[in-house]
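# I'd like to go over a predicted model; first the sequence, then the structure.
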Amino acid sequence: MAMSMTQLGQDPAYARFLGAPVGEDRTGTSVSVLSMLARLNVDPWNEASDLAKMQEAPARQRLEALLARFEDVPTLLADQGRVASGLLAFLPNRAKTAGPSGNGSVAQSVKLPTGAPLYWIIAAALFLGWIVTLAQGN
């Protein structure tokens, strides 16, 4: 049976971003964001999560810096800004700053992940129950 991303503990919400192409390397192979980050020794899911939590400007700056470090795709040098903007659009639940609210403060919308922690708690409880049953010899 093939393992899915959720079975491996990786958030499928980032699949679109991580699967997006950044260009072709010198051998003509299409390189995805996931491949690029892995080649840069950066954890792809952690990076995607961090970028999704950042405001637009810092996220774009960070992604452009990663693109600049990645020399396997020669066409990235000229298109970093355009590629970064396109890739950031694939990130889910981007933290965005709204305009000033009625009291002059700036509201910020951050959507927390739902469900995933609950699944791990249930799985851990079932696993521990199984271990106890085995230990009792039943």
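Okay, I see it.
# for the rest of this, base every contact and every neighbour count on C-alpha atoms.
OK.
# what is the neighbour count of residue 126?
12 (other CA atoms under 10 Å).
# pretty sure it sits in a helix.
Yes - counting by DSSP: H, G, I helix; E, B strand; the rest coil, one finds residue 126 located in a helix.
# and it, how far is that from residue 6?
Distance, residue 126 to residue 6, using CA to CA, to the nearest Å: 18 Å.
# putting a second one here so we can go through both:
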Amino acid sequence: MTEFSGLESQYDAFLFASLSETDEVTLSVLSLLARQDVDPWQEAARLTRLPKDQAINNLAAKIWKSNSERWSPSEASIVAARLIELLPSHSHVHSSPLWAGDNTGRLTFWMVTWMLFMSVAISGHNIQKSTSDSRALASSVSAAAQEHAVTGSSR
């Protein structure tokens, strides 16, 4: 089992969420996982790292396994989808958009902006260089054509 100092409150909403309630008992995710001899906090952390669909399927299997007479596979999936939304990485709020108030978001924004600026600057320089190279080539072709015309008319 997890040591008490290692318990992570970020999983509390998920672990203490109710799966079902009867007159006598409320079954929480924590009690469901403990009954299956699974460390609830480790499982919450594992589910957080999984892609959302895979996390839902994993939790639904545990719910169905806990009482297949009570839950149909589709009911277990519906409940699991609701519960997975309570995990930090699977909630609707994105963790760090480019415009976030934290320093990481700000740094990301300015790095992307700088890279775009440099790309435009390099592209502009290359276009300018190729245009001047084209003009130089055109003037040398023009000079060669004039020279050829002069030498051809003098014959």
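Thanks, I have it. Predicted model only: the values in this text are computed from it and were never measured.
# and residue 24 of the second structure, what's its match in the first structure?
In the first structure, the residue paired with residue 24 of the second structure is residue 28, using TM-score structural alignment.
# OK, contacts around the residue most central in space within the first structure?
The residue lying closest to the centre of the first structure (CA atoms, centre = their mean) is residue 48, at 2.4 Å. Residue 48 of the first structure is in contact with 14, 17-18, 91, counting by CA atoms under 8 Å, 6 or more residues apart in numbering.
# which stretches in the first structure count as strands?
21-24, 30-32, 96-100, 106-109 (DSSP state E).
# contacts for the third one, please.
Okay, so that is strand 96-100 of the first structure. Against strand 96-100 of the first structure from outside (CA under 8 Å, 6+ apart): 55-56, 106-110.
# out of those, who has the most neighbours?
residue 56 leads the contacts of strand 96-100 of the first structure on contacts (other CA under 10 Å) with 17 neighbours.
# if I look at that residue, how far off is residue 48 of the first structure?
With CA to CA as the criterion, residue 56 of the first structure and residue 48 of the first structure are 13 Å apart.
# one more: residue 93 of the first structure?
In terms of CA to CA, residue 93 of the first structure sits 11 Å off from residue 48 of the first structure.
# mind listing what the equivalent of residue 56 of the first structure over in the second structure touches?
Mapped onto the second structure by TM-score structural alignment, residue 56 of the first structure lines up with residue 52. Applying CA under 8 Å, 6+ apart to residue 52 of the second structure gives the contacts 84, 90.
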